[in-house]
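**Student:** Attaching a predicted model along with its sequence, questions to come.
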Amino acid sequence: MPAPLLARRVEEACLAGWPALTEILFDGWLLRFSRGHTRRANSISLLAPSTEDIAGKVGRCEALYARQGLPTIFRLSTLGTDPVDAVLDERGYGPREDEAVVLHRDLAPAIGGSDAGRARIEEGPSRAWLDALARIQGLGDDAKAANDAIFAAIAVPAGFAASLSAHGDIAAVAFGAVHRGIVCINAVATDPAFRRRGHARAAVVAILDWARSTAGAGGACLPVMAGNDAARGLYEALGFRTEVSRYAYRRQR
């Protein structure tokens, strides 16, 4: 697949795999609102070139976020279409923060091996799965409710994996959502008490195997923090070696 087409499909899969509770498409920019829970679901992605004046457009976006009681946050990707940094500088936005790398791999052949079957997978998040993720991430009641609502808003096929400890406790979770033949993996989290035992790897492998065998996916993608060497090492070992794009955030101050 040509690189620009792959990048577009991966971007679509990432947006579909972590939806917002409310979205507005504004002259090629996608504005997402989700009660302030997670920046990806509460930020602006630049999907197509603007036809309007950028400075005025940024001001209108700020007004929309202010109506929701939220700061305006831009998710600036290397796939972005408009030069907004100068405008954001003038309006006092903070510097770029928390750069993430979006990685891709083909799903042929299957991974399998010793990780196959180590994690259970369901095509909907159980209450136990949602509670485990909230516990691992340390979410309060409001964030937990927003998290649950985002998962309920996923409109594409999705698989939810849990790797269990020897005593049956959920040690690690992950989920993947499939759009246009690409599964986007998110929410990979391991209970600190069970780290370095292969549970996260087992959960991701379960998602990849499910996506390939059940959901018909031919590729997989995931975002990972650029400076998270441990996570990037895990994903590289699982075949995620193609960098599709990068993004970072700029926040209204």
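**Tutor:** Yep, it's here. Quick caveat: nothing in here was measured; it's all calculated off a predicted structure.

**Student:** rest of the way, CA atoms for contacts and neighbours
**Tutor:** Fine.

**Student:** Quick check: which element contains the closest residue to Ala200 other than its chain neighbours?
**Tutor:** Using Cα to Cα, 6 or more residues apart in numbering and skipping the chain neighbours, the partner closest in space to Ala200 is Ala172 (5.5 Å). Secondary structure assignment for Ala172, by DSSP states H and E: strand 170-179.

**Student:** just the angle between the helix or strand just after that strand and strand 170-179, please?
**Tutor:** Next along the chain after strand 170-179, taking DSSP H and E as the criterion, comes strand 182-190. Between strand 182-190 and strand 170-179, the angle comes out at 160 degrees (axes from the mean of the first three to the mean of the last three Cα atoms, to 10 degrees).

**Student:** Would you mark the buried spots in the next helix or strand after strand 182-190?
**Tutor:** Next along the chain after strand 182-190, taking DSSP H and E as the criterion, comes helix 199-213. Across helix 199-213, burial judged by 16 or more other Cα atoms under 10 Å covers 199-212.

**Student:** hold the first one in mind and look at this next one:
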Amino acid sequence: MSGLSARDIGHRVVVRHRLPGDQLTDVLGVLQAYDEDSLVVRHIDSTLHQVRLEAVAAAKRIPPMPLRPVDVEQLLLTTALGRPAVETAYLGQWLLRASGGWTGRANSLLPVGDPEMPIADALKQAEAFYLERGLPPLALVLPDSPLAEEFRRLGWRDARPEQADPLVLHTTLDLVNAEPAYEVLVTEKPDAEWYEAAFEGAVPAEAPAVMEGAPKAAFASVQLDGQVVAVGRGAMTGHWLGVDAVRVLPSHRRRRLATAVLQGLARWAGPQGARRSYLEVVEDNLPALTTYTNLGYALAYRYRYLTNQPAR
């Protein structure tokens, strides 16, 4: 008796079974299939383990893998490596990023670590860095952190007070590496069709350098009726899979295509050592937020941009 049934499909399980020679071993993961002859368990690295029921010694459903606490500073740096800016420089350990003005992340100061100088002096140097490049000085900060308060004391303010905060969500890979409902093509380089689906309108000139700049990136797409209708980008940094640029054409939304893109990228990353995943979503993007939370993503942190420029 396996102790499981088809009703347990999609849940984490542990299965103890006999190998040839009567040796016992365990396999742990998500139950993907179950029939009268065998069951299939999907490991966190996307490997499938098929076990004949007659070989099962014991099996049971187990609770979902708990999300380990996030080292927020480390994840901030991980996200920066996952989508590097065109140009970078350092103020001590603080990271200056510039990419011609395309996206806040790629054109902002990331004040993580020690600037190795008084904060006021570091901010003056950061201001000069951005003004020399014709960019508004921006700093990516955690909204209620002591550092953000120090920035405000030195005259910095919310750069985009009318906009909702971006949220960084995280999860374990085994919650998102199920088999997609659509065929997902994952390639090392994006083509013109990928970019056409990823952007509404013209592709910003700086976008290819930013999107393709990570050491290990992948570009996922779903094609229906000869047209690319959904895309996404993944980047590996250590054991983290970062996912961004997820977009579904308006004519094809509400068909779980974004879910398929995420699953396709997770299945690409698992065999390469990914164990956790992060992504970003703006807090008021409720459809995307619902998709991600349904897949097991939870809040790691939120951030906000500060500037020292006067309001327009």
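**Tutor:** Perfect, I can see it now. Quick caveat: nothing in here was measured; it's all calculated off a predicted structure.

**Student:** packing partners for the strand holding Ala172 of the first structure?
**Tutor:** helix 3-17, helix 127-137, strand 158-164, strand 182-190, helix 199-213 (3 or more Cα pairs under 8 Å, 6 or more residues apart in numbering; DSSP states H and E).

**Student:** how about these, which one is nearest Gly113 of the first structure?
**Tutor:** Closest of these to Gly113 of the first structure is helix 199-213, at 9.6 Å (criterion: Cα to Cα).

**Student:** The nearest residue to Ala59 of the second structure once chain neighbours are set aside: neighbour count?
**Tutor:** Closest residue to Ala59 of the second structure apart from its sequence neighbours, by Cα to Cα, 6+ apart: Val15 at 4.3 Å. A count of neighbours around Val15 of the second structure, defined by other Cα atoms under 10 Å, yields 23.

**Student:** Repeat that for Tyr90 of the second structure.
**Tutor:** Tyr90 of the second structure: 14 neighbours (other Cα under 10 Å).

**Student:** what about it, distance to Ala122 of the second structure?
**Tutor:** 10 Å (Cα to Cα, to the nearest Å).

**Student:** Next, the angle from the strand holding Ala172 of the first structure to strand 158-164.
**Tutor:** Angle between the axes of strand 170-179 of the first structure and strand 158-164 is 160 degrees (criterion: the same axes, to 10 degrees).

**Student:** Over in the second structure, find the residue span strand 170-179 of the first structure aligns onto.
**Tutor:** Under TM-score structural alignment, the match for strand 170-179 of the first structure in the second structure covers residues 228-237.

**Student:** Would you mind getting the average deviation of the matching stretch from the first structure?
**Tutor:** In the superposition against the first structure, stretch 228-237 of the second structure averages 0.6 Å from its aligned positions (mean Cα distance after the TM-score superposition for the first structure).

**Student:** that older thread, specify the stretch among the helices and strands packed on strand 170-179 of the first structure that is closest to Ala66 of the first structure.
**Tutor:** Closest approach to Ala66 of the first structure among these (Cα to Cα): helix 3-17, 22.7 Å.

**Student:** Tell me which other helices or strands the closest one touches.
**Tutor:** strand 170-179, strand 182-190, strand 219-225, strand 242-251.

**Student:** Which of those strands has the highest mean neighbour count?
**Tutor:** Here the criterion is mean neighbour count by mean count of other Cα atoms under 10 Å, and of these the winner is strand 170-179, at a mean of 28.

**Student:** which residues touch that strand?
**Tutor:** 12-13, 16-17, 129, 132-133, 154, 156-165, 183-191, 193-194, 199-200, 203-204, 207, 211, 215, 217 (Cα atoms under 8 Å, 6 or more residues apart in numbering).

**Student:** which one in the second structure is aligned with Gly28 of the first structure?
**Tutor:** By TM-score structural alignment, Gly28 of the first structure lines up with Gln93.

**Student:** my guess is the residue nearest to Ala59 of the second structure meets Gln50, correct?
**Tutor:** No: look at Val15 of the second structure against Gln50 with Cα atoms under 8 Å: they stay out of range, at 10.6 Å.
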